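**Q** This is a predicted model, with the sequence first.
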Amino acid sequence: MASDIPDISLNNGISIPQVGLGVFQIPPDQTRAATALAIELGYRHIDTAQLYGNEAGVGEAVRESGIDRSEFFVTSKLNNGAHAYADALAAFDQTLATLDIGYLDLFLIHWPLPTIGDFVETWRAMEEIYRGGKVRAIGVSNFQTHHLDRILTECTIVPAVNQIEVNPHLTNEKVRSYDVEHGIATEAWSPIARGRVLDEPAIVAIAQRVGRSPAQVTLRWHVQRGDIIFPKSVHAVRLRENLELFDFELTDDDLAAISALNRDQRTGPDPDAFARLPS
């Protein structure tokens, strides 16, 4: 199954599987088992974060899998309270120690937090981390175009990835287009809008016609648009279903009908306003 998942080439030449497992909101004591199940089903791309508190479980599952480390693509993200230059360096070292898998494939600034600090300083720390050789790529998460403008103007390394909320209710075309223009891959979190899009008549009708679930149709919409996705589940049936996206296609009319559901409606915070630090 892993061999069926296409890779996306990032701007520094490394490849990332287009579909992976997200472990957001999986409790730490369940993460190892959920990740191990996903690995057994063919997942090789796993997305975690310092803020989730479950990096250790991801690392355990990878180490215990018996599969060579090079077969995996593991992402984590910088915690919101570690944006100062020295704090970011130390936080990355802690993630390496917690995961205990030798190196990291992708490290992201989780939120820009523009109202409480200077994310440009944070990005310069990310550049130093990248130059240290213990991470294969660096990127950002939840960055708007004006945040990216500052990174591209004031810093040296173009982010490899921008992980943003994207789904049929929030197509986020302005940021996605900016990413394409500047060679930044778009990763879509909340790809089914926490289930809110699954009852949309347009999606249900397409699902009935192609013989797939509304979730699969929505995820296929992402895939055909070029998004990298990592839906979360701890259930074998859904984990398997979320990989079965590459033996059917949506028509151009299908893609347009799903995109037309856009409401510019978020399920998560506004990146320009979000400033809550973790406790």
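**A** Structure received. Residues are numbered from 1 along each chain as shown.
**Q** C-alpha only now, for contacts and for neighbours.
**A** Fine.
**Q** ok, residues contacting stretch 61-76?
**A** Under the criterion C-alpha atoms under 8 Å, 6 or more residues apart in numbering, residues 16-17, 32-33, 35-36, 39, 44-50, 55, 95, 101, 104-108 lie in contact with stretch 61-76.
**Q** Out of the residues you listed, which sit inside helices?
**A** Judged by DSSP state H, helices contain the following of the contacts of stretch 61-76: 32-33, 35-36, 39, 55, 95.
**Q** Can you say which helix or strand has the closest residue to residue 100 other than its chain neighbours in it?
**A** Excluding the flanking residues, the one nearest residue 100 by C-alpha to C-alpha, 6 or more residues apart in numbering is residue 59, at 6.1 Å. The secondary structure element spanning residue 59 is helix 55-64 (assigned by DSSP states H and E).
**Q** Give the buried residues for that helix.
**A** Taking 16 or more other C-alpha atoms under 10 Å as the basis for neighbour counts, the residues of helix 55-64 that come out buried are 55-63.
**Q** what's the spacing between the residue lying farthest from the centre of the chain and residue 191?
**A** Seen from the C-alpha centroid of the chain, the residue lying at the greatest distance (C-alpha atoms, centre = their mean) is residue 209, 29.3 Å away. To residue 191, residue 209 is 21 Å away according to C-alpha to C-alpha, to the nearest Å.
**Q** A further structure is provided below for comparison with the first:
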Amino acid sequence: MENSILQETTTLANGVEMPVFGLGVWKSSNAEAAKSVQTAIKNGYRLIDTAKQYGNQPGVGYGIQQALKDNHLNRKDLFITTKVFNGDQGYEKTLAAFEEQLKQLRLTYLDLLLIHWPVDGKYVDTWHALEKLYHEGKVRAIGISNFNEEKIQDLLAAGTVMPQVNQMEFNPLIQQTSLFQYMNGIGMAMEAWGPLGGGEALSNPAVEKIAQAHGKSVAQVILRFDYQMGAITIPKSAHEERIIANSEIADFALTEAEVKAIKALNQEKHSIWYPAFAWHKGSETTGVKDTVSSWDDVDEYLNKAVQ
């Protein structure tokens, strides 16, 4: 039976059709990312999300090309997203970094390019660079990640293109209620990172009860909740059975009472957020370090031939 979630798309503000469900590869090595991408595409996934910060763009690029060949697909069948690394922000640096990212991903264009975080004093110039790439046709859609309402308004005031997507932490424990309402009001799509909410959400008794009622896993119930709330969802997994199971959420729906019960779990508590980053605080000794993840297999996947 065709998996309707994997076939379903949402229309972005610029008219581009984006799949509503896909694969994320955060904290995956290049080998893990390559295998996950190939497995996901083989099983019907079409949206793949990565970032320079993850350090696995070469693996993702290899996985894409191998999957296209193995499954007799065309590039236009996929929707590929990556993000501008914080250390690359600024107008000229963003443009230069983009070309290197395309090379690592083995692509000639991107479907979606996001500003990964709103770096102080740079995110508006970075946005102008994204607008240039968009107008040149090198990117089909442009957007942001981890932007709050104030910073979105900065871009709306300074730019000529509205961000089509904002990728935010979203799951039962952090539902971004106010921001989500604001984005809905201006026609900006919400994409969820961390869509499962980690151990606290996955072991919640209320969600476990709902899962039992539907004969589904807790993860499937949470992903169904994200979907019903209108968030584009990109769960990560390196295991084929879980990649398949994550997408099997089209054959049930949460009732109003069940949605209400999950909404009641909202804490609006970020696992990480803007003020915690060292580059924001101006200190190299405090906060969350902002570096590209380093994997021993980067060079191997930069040069690995598609079989």
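**A** Nice, thanks for sending it over. Everything numeric here is computed off the predicted structure, so don't read it as measured data.
**Q** returning to what we had before: what's the residue nearest to residue 100 of the first structure aligned with over in the second structure?
**A** Counting by TM-score structural alignment, residue 59 of the first structure corresponds to residue 61 in the second structure.
**Q** picking up where we left off before, residue in the second structure matching the residue farthest from the centre of the first structure?
**A** Superposed on the second structure with TM-score structural alignment, residue 209 of the first structure falls opposite residue 213.
**Q** follow-up on the earlier one: surely the residue farthest from the centre of the first structure is within a helix?
**A** Yes - when the secondary structure is assigned by DSSP: H, G, I helix; E, B strand; the rest coil, residue 209 of the first structure falls within a helix.
**Q** quick one: contacts for the residue nearest the centre of the second structure?
**A** Centrality entry for the second structure: nearest residue to the mean C-alpha point is residue 49, 4.9 Å, by C-alpha atoms, centre = their mean. Listed by C-alpha under 8 Å, 6+ apart, the contact set of residue 49 of the second structure reads 22-25, 80-82, 234.
**Q** if you set the cut-off to 10 Å instead, what comes out?
**A** Counting by C-alpha atoms under 10 Å, 6 or more residues apart in numbering, residue 49 of the second structure touches 22-26, 37, 57, 60, 79-83, 112-113, 193, 234-236.
**Q** which residues of the stretch 51-200 of the second structure fall in helices?
**A** Using DSSP state H, counting those that start in this stretch, the helices assigned to the stretch 51-200 of the second structure run over residues 57-70, 91-105, 123-135, 149-158, 177-186, 198-202.
**Q** Summarise which helices and strands the second one is packed against.
**A** Meaning helix 91-105 of the second structure. Identification of packing neighbours for helix 91-105 of the second structure by 3 or more C-alpha pairs under 10 Å, 6 or more residues apart in numbering; DSSP states H and E yields helix 57-70, strand 79-84, strand 110-115, helix 123-135, helix 298-303.
**Q** Quick check: which of these is nearest to residue 14 of the second structure?
**A** Taking C-alpha to C-alpha as the criterion, helix 123-135 is the member of these that comes nearest to residue 14 of the second structure, at 10.9 Å.
**Q** That closest one against the first structure, how far on average?
**A** On superposition with the first structure, the mean distance recorded for helix 123-135 of the second structure (mean C-alpha distance after the TM-score superposition for the first structure) is 0.9 Å.
**Q** What span of the first structure is that helix aligned with?
**A** Structural correspondence for helix 123-135 of the second structure: residues 119-131 of the first structure, per TM-score structural alignment.
**Q** Go through the matching stretch and flag the buried ones.
**A** When burial is assessed from 16+ other C-alpha under 10 Å, stretch 119-131 of the first structure yields the following buried residues: 119-127, 129-130.
**Q** who's in contact with residue 221 of the second structure?
**A** Residues near residue 221 of the second structure by C-alpha under 10 Å, 6+ apart: 196, 202, 207-208, 210-212, 214-215, 227, 246, 249, 252-254, 258, 262.
**Q** Can you state the mean residue-to-residue distance of the helix or strand hosting it versus the first structure?
**A** Using DSSP H and E, residue 221 of the second structure sits in helix 218-228. Relative to the matching residues in the first structure, helix 218-228 of the second structure has an average distance of 0.5 Å after the fit, by mean C-alpha distance after the TM-score superposition for the first structure.
**Q** Identify all contacting residues around the next helix or strand after that helix.
**A** Next in sequence after helix 218-228 of the second structure, counting helices and strands by DSSP H and E, comes strand 232-233. The list of residues contacting strand 232-233 of the second structure from outside it, by C-alpha under 10 Å, 6+ apart, reads 9-10, 18-24, 47, 165, 167, 170-171, 189-196, 223-224, 226-227, 247.
**Q** could you flag which of those are buried?
**A** Buried members of those, counted by 16+ other C-alpha under 10 Å: 9-10, 18-24, 47, 165, 167, 170-171, 189-196, 223-224, 226-227, 247.
**Q** can you tell me which of those are in strands?
**A** When those are checked against strands using DSSP state E, the ones located there are 9-10, 18-19, 22-24, 47, 165, 167, 189-193.
**Q** Which of these sits closest to residue 120 of the second structure?
**A** For those, the minimum distance to residue 120 of the second structure (C-alpha to C-alpha) is 18.3 Å, reached by residue 167.
**Q** thought the residue nearest to residue 100 of the first structure was touching residue 99?
**A** Yes - under the criterion of C-alpha atoms under 10 Å, residue 59 of the first structure lies in contact with residue 99, with a separation of 4.3 Å.
**Q** Map residue 78 of the second structure across to the first structure for me.
**A** Residue mapping for residue 78 of the second structure onto the first structure gives residue 72, with TM-score structural alignment as the criterion.
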